[in-house]
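# Need the 3D shape of this:
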Amino acid sequence: MKPYTQKYMDIASKTGKPIMRPMFFDYYQDENCYTLEDQYMYGEDILFAPIVEQGQEQREVYLPEGNWIHVFDGKTHTGGQIIICPAKLHEFIAFVKEGSEAIKIFDILLEK
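As a prediction, this is how the structure comes out:
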């Protein structure tokens, strides 16, 4: 994760683009992204959807255009839709844009 974070910190330093971004930052043409309050992009390739309620074991996640790979099960989901995503207590919910090198960050999770 360090090289990915470093890459986007360098970009932030040069351009002012934040590394943690609201969904509408990169998907400004998608009206749904303006309504999302608790999921965000980490750089351009990783989407995080945190669990925010105590005891919560699943949540809705909106995936913008493109194909998205779930980092725990490796399944690809088509964007432009809301999906229900389970999460165990020790897991987090994250997706990587299909085709991104960032999926390698999560290889250890996909090997399980």
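
# CA only for contacts and neighbour counts going forward, please
Will do.

# which residues of this structure fall in helices?
For the chain, the helices defined by DSSP state H cover 2-15, 23-26, 107-110.

# Any chance of these in JSON lines with mean neighbour count and distance to residue 94 as columns?
What follows is the helices of the chain, written out as JSON lines (neighbours: other C-alpha atoms under 10 Å; distance: least, C-alpha to C-alpha, whole Å):
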{"stretch": "helix 2-15", "mean neighbour count": "12", "distance to residue 94": "15"}
{"stretch": "helix 23-26", "mean neighbour count": "18", "distance to residue 94": "13"}
{"stretch": "helix 107-110", "mean neighbour count": "12", "distance to residue 94": "11"}
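
# structure for this one too, so we can compare:
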Amino acid sequence: MRPLFYEFQKDDKVWDIKDEYLYGPDLLVAPILYEGTVSREVYLPEGARWTDARTGRFFEGGQTIYVEAQLSTIPVFLRDGKQEYLIGKI
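Predicted structure coming up:
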């Protein structure tokens, strides 16, 4: 586990994000922190293209998105389409 700024040092927005992390260099995890949460904001760092591991939807980095995030569903995004992580893992 590592903070976003380890991989995205040129993206000024990641330096203040404390509720997301990278699991290795390619998986961005945005955990649910509060009881009753049903959605949350997720900032996707610029310099990469991100794939929602649950839906397969693609997003360009450098933007904040809103995702469904019930307690049973942790938002996970794959850096630059690392689909090999999807096979039976998430």
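
# Could you quantify their similarity as a TM-score?
The TM-score (TM-score structural alignment, normalised by the length of structure 2) is 0.89; 89 aligned residues with a C-alpha RMSD of 1.6 Å.

# just to revisit the earlier point, out of the helices of structure 1, nearest to residue 48 of structure 1?
Nearest to residue 48 of structure 1 among the helices of structure 1 is helix 23-26; the distance by C-alpha to C-alpha comes to 10.0 Å.

# Report the aligned residue range of structure 1 for stretch 24-43 of structure 2.
Under TM-score structural alignment, stretch 24-43 of structure 2 corresponds to residues 43-62 of structure 1.

# so how far is the matching stretch from its chain's centroid?
Distance, stretch centre to chain centre, for stretch 43-62 of structure 1: 8 Å (C-alpha atoms, centre = their mean, to the nearest Å).

# Can you give me the end-to-end span of it?
17 Å (C-alpha to C-alpha, to the nearest Å).

# List the neighbours of that stretch that are in contact with it.
Here stretch 43-62 of structure 1 makes contact (C-alpha atoms under 8 Å, 6 or more residues apart in numbering) with 5, 8, 18-21, 26, 38-42, 79-89, 92-97, 100, 102.

# Please repeat the previous calculation with a cut-off of 6 Å.
For stretch 43-62 of structure 1, contacts defined as C-alpha atoms under 6 Å, 6 or more residues apart in numbering pick out 19, 39-41, 81-88, 93-97.

# Just the buried subset of the residues you listed, written out for ChimeraX, thanks.
In ChimeraX, a selection of the buried entries from the contacts of stretch 43-62 of structure 1 looks like this (16 or more other C-alpha atoms under 10 Å):
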select :19,39,40,41,87,93,94,95,96,97
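
# what about the strands in structure 2?
Here structure 2 has its strands, by DSSP state E, at 21-23, 27-29, 39-44, 49-52, 58-60, 63-68, 76-79.

# The fifth one aligns to what range in structure 1?
Looking back up the chat, that one is strand 58-60 of structure 2. Counting by TM-score structural alignment, strand 58-60 of structure 2 corresponds to 76-78 in structure 1.

# Please report how far residue 79 of structure 2 lies from residue 35 of structure 2.
Taking C-alpha to C-alpha as the measure, residue 79 of structure 2 falls 28 Å from residue 35 of structure 2.
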